[in-house]
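Student: This is a predicted model, with the sequence first.
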Amino acid sequence: MANQDQIVRNYEVAKERYAEIGVDTEEALKKLQDMKISVHCWQGDDVKGFLNPNGELTGGIMATGNYPGAARTPEQLRQDLEKAYSLIPGKHKLNLHSIYLDTDEKVDLNEIEPKHFTAWVDWAKEQGLGLDFNPTFFSHPMYKDGFTLASPDKEVRDFWVEHGKRTRKIAEYFGKEIGQTSINNFWIPDGFKDNPVDTLAPRQRLMEALDEIFAEQLNEDFTQEAVESKLFGIGAEAYTVGSHEFYMGYGISRNKLVCLDAGHFHPTEVISNKLSALSLFSKGILLHVSRPVRWDSDHVVIMDDELQAIAREIVRNNLLERTNIGLDFFDATINRIAAWVIGTRNTQKALLRALLEPTAFLKQKELEGDFTTRLAYTEELKDFPFGDVWNYFCVKNNVPVGFDWFKEVQHYEKEILLNRA
């Protein structure tokens, strides 16, 4: 059990050390407190959802592993989420996919309504959480021959257009009820396994379908839409309709948020390098923070170089107000609650490290051509006691410090997860 008095003493020492280089740790902690991470629901049940929980995952989605205790009902998923949020400092958001509806009514994706998600809204209000949303363009019989909105079959397109329209109304309902803007993110898996002849027509169909979905103007205080690209996927290795170039053009021209997923680009390509350029032209940015291992494998976020680079780009370029930060990973080989906690806390830690830089000072030295000072400071900062500031942040938020959170997860697994059928 962490010694809180010692944590406070360590923080005071760290505070003084950061002050020597012009960094106000209290201001950094205040900014971190206000940052909401959109935690993805699908880590808790391996992307099964509750529309057809025994159905096969399709559309490039694959969750590997059979760790015990996966949530199989909305009640179990909310129970697990409550445990995870209790171990994460701050108040955040939950990101729901359409297949996570909570209703006894037999309903398909082109029939869903706000009433099918009222239990989630009631729960979010109780927990003090915001709600984001996503249409589900996968794991459904109407995902045909690798296509949804870009399908050459009008019946298929019409089904998915209707689904997209209904998700907008649900996201609007979330925003109205909870009082926080609900980000509704559109990603589709459409593409070809092998080289197509016509690369233009599918993109024309996708553009027209999206335009039809977004035709009705909604109050952006309640909901905003994002569009998400992907380089390739399982079954769409050769060609993806919704490429980065397509969605960057669509998002900018249609005044939508552009979503960058850390795993949706070439294995040697990173999204941190894209943030400053995209910020000049886009309405705003949605991040799906993930960890690709050779491909879009959605591993749990760790404190690696790219996570820290993403955080630095957001903070250094004053993009906090224009960037929505969400998580997107799912690992069925480990404790699912631990995955949520590790990924979210690491994202917060990376943001804190960026907030603890003397950014204005470093920018000035760079402008003056003093690259020696820039290098010296950025390297020495790696040894600064950021961990003591983080531990203090956890204490202030009444969440466990260090390994204490893991002990709670182990106890929860023994008492709850291992006793699930």
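Tutor: Nice, thanks for sending it over.
Student: going forward, measure contacts between C-alpha atoms and count neighbours the same way
Tutor: OK.
Student: The stretch 151-300 of the chain: strands as residue ranges?
Tutor: 182-186, 191-192, 223-228, 239-240, 257-261, 285-289 (DSSP state E, counting those that start in this stretch).
Student: putting a second one here so we can go through both:
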Amino acid sequence: MTFTTPTPPQIEAAYAVARERYAALGVDTEAAMATLAAVSISLHCWQGDDVGGFENPGAPLEGGIAATGNYPGKARNADELRSDLDLVYRLLPGRHRLNLHAIYAETGGAKVGRDELRPEHFAAWLDWAKAGGHGIDFNPTCFSHPLAADGLTLAHPDPAIRRFWIDHCIACRRIGAHFGRALGTPCITNIWIPDGMKDTPVDRLGPRQRLRESLDTILAEPLDPAHNCDAVEAKLFGIGSESYVVGSHEFYLGYAINRPGLILCLDTGHFHPTELVSDKISSVLLYVRDILLHVSRGVRWDSDHVVTLSDETQAIMQEVVRGGFLPRTHIGLDFFDASINRIAAWTIGARNALRALLLALLEPTDRLRELELIGDTTARLALLEELKGMPWGAVWDVYCYRHDVPVGASFLNEVRRYEADVLAARRP
């Protein structure tokens, strides 16, 4: 099936009507698009190869990580992964970043311990980012490793194992700073660990004390925030840590509050299904400087489905815009689906995150806030409901058109061509 694209006159005509209708509500669509254009989404490299990395190709995932599906054409090496990413960036309006995990190092075939990783092991990624104008964010990889086999890393009771993971995270912070210095945009180095227990523990305090000490050691070296910014990420549970996770939301929130400048990561798939990240943003930002959003889609107890234009995705972006938090919010994606075309998954998720943000920017926020302050909740509700039928899609279409990316579902035509010309050759 081939998807058709509206003609430029059709796009402009629809936008002219939309612009007029939004102006009647006091919304400047041009200003909304200009604000959106300044936002860089950090794409997660691991969608392209099912979180495999290049350390031990073909090794099974461990540490609460699982990718399902076997759609043909996944990236088998760094050059293929970069080629796939290049296509995704061409299908997205705006200029965006890359979120890279430590296991995507290129060591020339040499065995390099994770605690011995250095900037030179990511030189090709840095050259690629410079050529494409992408910032890079970075993550230690504290899973799928023999020293994480029992589900503990920075909270491990064995000092030697704990030291290995401390040194790995220290190395990653230095690599992040190298990226930020070379690219002229701060790298966010985000620490997530799988530490926890499958069954109910007797000692909940001890592992958390060890984790706090490990983090203190990791973050002891001062790095220029113009080059590297540190973040920590919580999770409710993982495979093998169903009953207890050391790095809970409460743990990391307290830790971030007590360490000024530390960024708190809120992953939309890392909470109980009845908890909403959108409800946490305004509270958290009263006490921490910045947040990192990992936009994902939880489905029951699975945390990493492709982002859709769901109520929660929209609510998250509304909170960011309504609170004036956009300058303090770093937005990245975190999902991996191997059951569908991986490039399409990236593109669909990223475009939905951007569309949700555009929807939020097209709200008459000041007018809604004024109605709320004077107690006219009737008008507030009426206006919020009317906004759902506004022609925001025409604004999105012209935004894509002006950025020279496919309008509507026609992006899938390019994905299918790439699949036939490139991905098909990767079949076993």
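Tutor: Thanks, I have it. All of these numbers come straight from a predicted model, not from anything done at the bench.
Student: Make a markdown table out of the strands of the stretch 151-300 of structure 1 and add distance to residue 375 of structure 1.
Tutor: Output for those, formatted as a markdown table (distance: least, Cα to Cα, whole Å):
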| stretch | distance to residue 375 of structure 1 |
| --- | --- |
| strand 182-186 | 38 |
| strand 191-192 | 44 |
| strand 223-228 | 35 |
| strand 239-240 | 40 |
| strand 257-261 | 29 |
| strand 285-289 | 27 |
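Student: Comparing these, which comes out most buried?
Tutor: The highest mean neighbour count among those, using mean count of other Cα atoms under 10 Å, belongs to strand 257-261: a mean of 27.
Student: Can you get me a residue count around the alignment partner in structure 2 of residue 60 of structure 1?
Tutor: Counting by TM-score structural alignment, residue 60 of structure 1 corresponds to residue 64 in structure 2. Residues lying near residue 64 of structure 2 (other Cα atoms under 10 Å) number 18.
Student: Point me to the helix or strand that includes the residue mapped onto residue 118 of structure 1 from structure 2.
Tutor: When structure 2 is aligned by TM-score structural alignment, the residue opposite residue 118 of structure 1 is residue 123. Residue 123 of structure 2 is part of helix 123-132, with elements assigned from DSSP states H and E.
Student: The following helix or strand past that helix: average distance to aligned residues in structure 1?
Tutor: Once the chain leaves helix 123-132 of structure 2, the next helix or strand it forms, by DSSP H and E, is strand 136-139. Here the mean offset of strand 136-139 of structure 2 against structure 1 after fitting is 0.3 Å, by mean Cα distance after the TM-score superposition for structure 1.
Student: Can you show me the helices along the stretch 151-300 of structure 1?
Tutor: Assigned by DSSP state H, counting those that start in this stretch, the stretch 151-300 of structure 1 shows helices spanning 154-178, 200-213, 244-254, 275-279.
Student: so of those helices, which one's packed in deepest?
Tutor: The most buried stretch of the helices of the stretch 151-300 of structure 1, if neighbours are counted by mean count of other Cα under 10 Å, is helix 154-178, with a mean of 21.
Student: residues in structure 2 aligned with that helix?
Tutor: So helix 154-178 of structure 1 is aligned with residues 159-183, judged by TM-score structural alignment.
Student: can you give me the helices in the stretch 1-150 of structure 2?
Tutor: 8-24, 29-37, 78-90, 123-132.
Student: tell me which element the residue nearest to residue 354 of structure 1 when sequence neighbours are not counted falls in.
Tutor: Distances taken as Cα to Cα, 6 or more residues apart in numbering place residue 312 nearest to residue 354 of structure 1, at 4.9 Å, with adjacent residues excluded. Using DSSP H and E, residue 312 of structure 1 falls within helix 305-316.
Student: Distance from the helix or strand following that helix to the middle of the chain?
Tutor: For helix 305-316 of structure 1, the following helix or strand on the C-terminal side (DSSP H and E) is strand 323-327. A distance of 5 Å separates the centroid of the chain from that of strand 323-327 of structure 1, by Cα atoms, centre = their mean, to the nearest Å.
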